[in-house]
Every structure is written in structure tokens, then in C-alpha cells.
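> Prediction below, plus the sequence it came from.
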Amino acid sequence: MSVATADRSRIDLSSKTALLVAGDLAAIFLFVAIGEYTHGYNPIVDFGRVAGTFAPFLIGWLLVAGAAGLYATDAPGTLANATLVTLLCWVAAVAVAQGLRATSVFHGGAALTFAIVSVLVGGLLLTLWRVGVTLTIGR
């Protein structure tokens, strides 16, 4: 199997995939915006800060979700699979995001408490979105 074939089997370039990506990123952005708001930042006025907080989660999610097949032709799959794989991917994406936040490139630093909140709140939002999509459009 060539690399090109492997890539096509993992990421389906379709309108369904575009919908999945848009919803996933909206759920993650909502998680970040709510978090920034609860810490006294206005997500509209302080958009640069929100974008800086969002970026490591965006990178982590796209790397992990793409590799795990969450944008493959058979995504979202069954309800159980959509839920489990989404949650596992989110935990891995949060680990990537925390690693990125520990560098000087991104603000915020890595903190265990923030990782736990990220897994719980972001995971809830992503899972609700993915479950809704699975129930609505299925395979």
C-alpha cells in the first residue's frame, strides 16, 4: 500500500468530512472560548489570546483525529465507536496540546488541572457533537 492510498483511506475529502471537521473545531473552539471567558477574557475582544489557546488543541486534534480515522469514509461509524474513539482521540489531543503549551511557542504552560478540565469539558462537547452527527447522518 502506498502512502497516497493510506492517506485516502484515513481522510475522506467529502462534504460529510468537512461537516465533521467544522463541528469538531467548533466544539473545541467553544471549549476554549468558555474557558477564556471564565478566566476574565472576552473571546471577541481578546480574540488573539483565544486563538493562541485554541492553536495547540487544533494541532493536537487534527493530528490525532486524522491518524485515528475520524475523517475516514466510514466515519462517524457506530454510536459506540464514535463515542469511544472520539474520547480516546481527545485525551491524546489534550496530551499533544499540553506538550505544545509547555514550549515557549504557546502561552499558558502545561498544567495537570487544565489537562483534566480539558479532557472533561472538551471531551463532553466533542462527544455530544459526534453522537449527534452519528444519530443524524450515521454512515
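Received, thanks. Please read all numbers here as calculations on a predicted model, not as lab measurements.
> contacts and neighbour counts: CA atoms only from here.
Noted.
> State the distance from the most centrally placed residue in the chain to Leu126.
By C-alpha atoms, centre = their mean, the mean C-alpha position of the chain lies nearest to Trp61, the distance being 4.0 Å. Here Trp61 is placed at a distance of 11 Å from Leu126 (C-alpha to C-alpha, to the nearest Å).
> try this one side by side with the last:
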Amino acid sequence: MGTSNGSFLDQRLDADALPLAVGDFLALALVLTIGVVNHNGVDYLSAEPVGWLLTLVPFLLGWGLFGVLIGAYSAGAAETAKAAIPLAIRGWIPGGLLGLGLRASPLFEGGFAWTFAAVILATGLLALVAWRWLYFKLLG
């Protein structure tokens, strides 16, 4: 029988992973903002800041929940790209799906479209992988 070394969250959150977390959320927010601008124009960001932020919220919530559950911010994730990138992939797929589910619910505007699902899952994944690869490339 195994022993527990700390709480569930203690095993999945490590202070050394804070830069990864900040970068992950900024990378996803950037991808989502690019989509908002492509569909609504850049003026939408200042004319409808609540609408803009409500576009980001479901996906950032999904990523935040599953990123933590998967261990994307654990001590191991903060050590190498080889550890950090697969954790981001494993966290984004269910996190992005949760974001899509929230967006399709009455809680958020936007509804659901298969094309959007494919685009957000792919671009979110690309953003997380690229950010994490760059982070470890620059830090050595």
C-alpha cells in the first residue's frame, strides 16, 4: 500500500511552476483574443470588454481545472520540456473540451460548432506547446 506525501493539491502545484502557469494563461488568452479580433474587429476589445473576457473565461477555467488535475504545475512539470509539454497536452484536451461545454451552455454566449471545436483545440494546444518549448529553450 502506498503512502501519501502531502495533499492532492500539494502534489500538483509547485511554486517553481508559476512562470509556466502565467505563460500558459497568457498564451491561451492571446490565442482566444486573436480569434475574437478576427471575428469582431479590434475595436470590440475596448467596446465590449466584458464580452471579450467572457469569451476567454470558459477556456481558462477548463485549462485551470484540468491543468492542475493533470499535474501541469507539479514539481516535475517545472523541470524539463520533456515533462512539461506532455502534461500540457494531457491537460488541454479535457480542459478545452470543458471550455467548449461551458461555451455551449446557457452560462456563456457562443454556442457550439464543430469547426470552432477543432480550431480552439488545435490552436490552444499549439499555443501551450510552443510556449512551454520556448520557456525551456530560453532557460536552458
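That came in fine, so what should we check first? For clarity, every value in this text was computed on a predicted model and none was experimentally measured.
> Superposed, how do the two chains score by TM?
Once the chains are laid over each other, their TM-score by TM-score structural alignment, normalised by the length of structure 1 reads 0.86; 136 aligned residues with a C-alpha RMSD of 2.0 Å.
> Next, count neighbours for the counterpart of Leu128 of structure 2 in structure 1.
Superposed on structure 1 with TM-score structural alignment, Leu128 of structure 2 falls opposite Leu126. Counted with other C-alpha atoms under 10 Å, the neighbours of Leu126 of structure 1 add up to 23.
> Tell me which helix or strand Leu126 of structure 1 sits in.
Here Leu126 of structure 1 sits within helix 123-136, counting by DSSP states H and E.
> One more: Leu25 of structure 1?
Short version, using DSSP H and E: Leu25 of structure 1 is in helix 15-38.
> List the buried residues in that helix.
By neighbour count on 16 or more other C-alpha atoms under 10 Å, the buried set for helix 15-38 of structure 1 is 16-17, 20-21, 23-25, 27-36.
> Please apply the same query to stretch 46-61 of structure 2.
Buried, per 16+ other C-alpha under 10 Å, within stretch 46-61 of structure 2: Trp52, Leu54, Thr55, Leu56, Val57, Pro58, Phe59, Leu60, Leu61.
> Translate the last one into the numbering of structure 1.
Leu61 of structure 2 maps onto Ile59 of structure 1 when the alignment is built from TM-score structural alignment.
> didn't that match look like it was pressed against Ala97?
Yes - counting by C-alpha atoms under 8 Å, Ile59 of structure 1 touches Ala97, with 7.3 Å between them.
> Provide the aligned range in structure 2 for stretch 79-88 of structure 1.
Matched against structure 2 by TM-score structural alignment, stretch 79-88 of structure 1 falls on residues 81-90.
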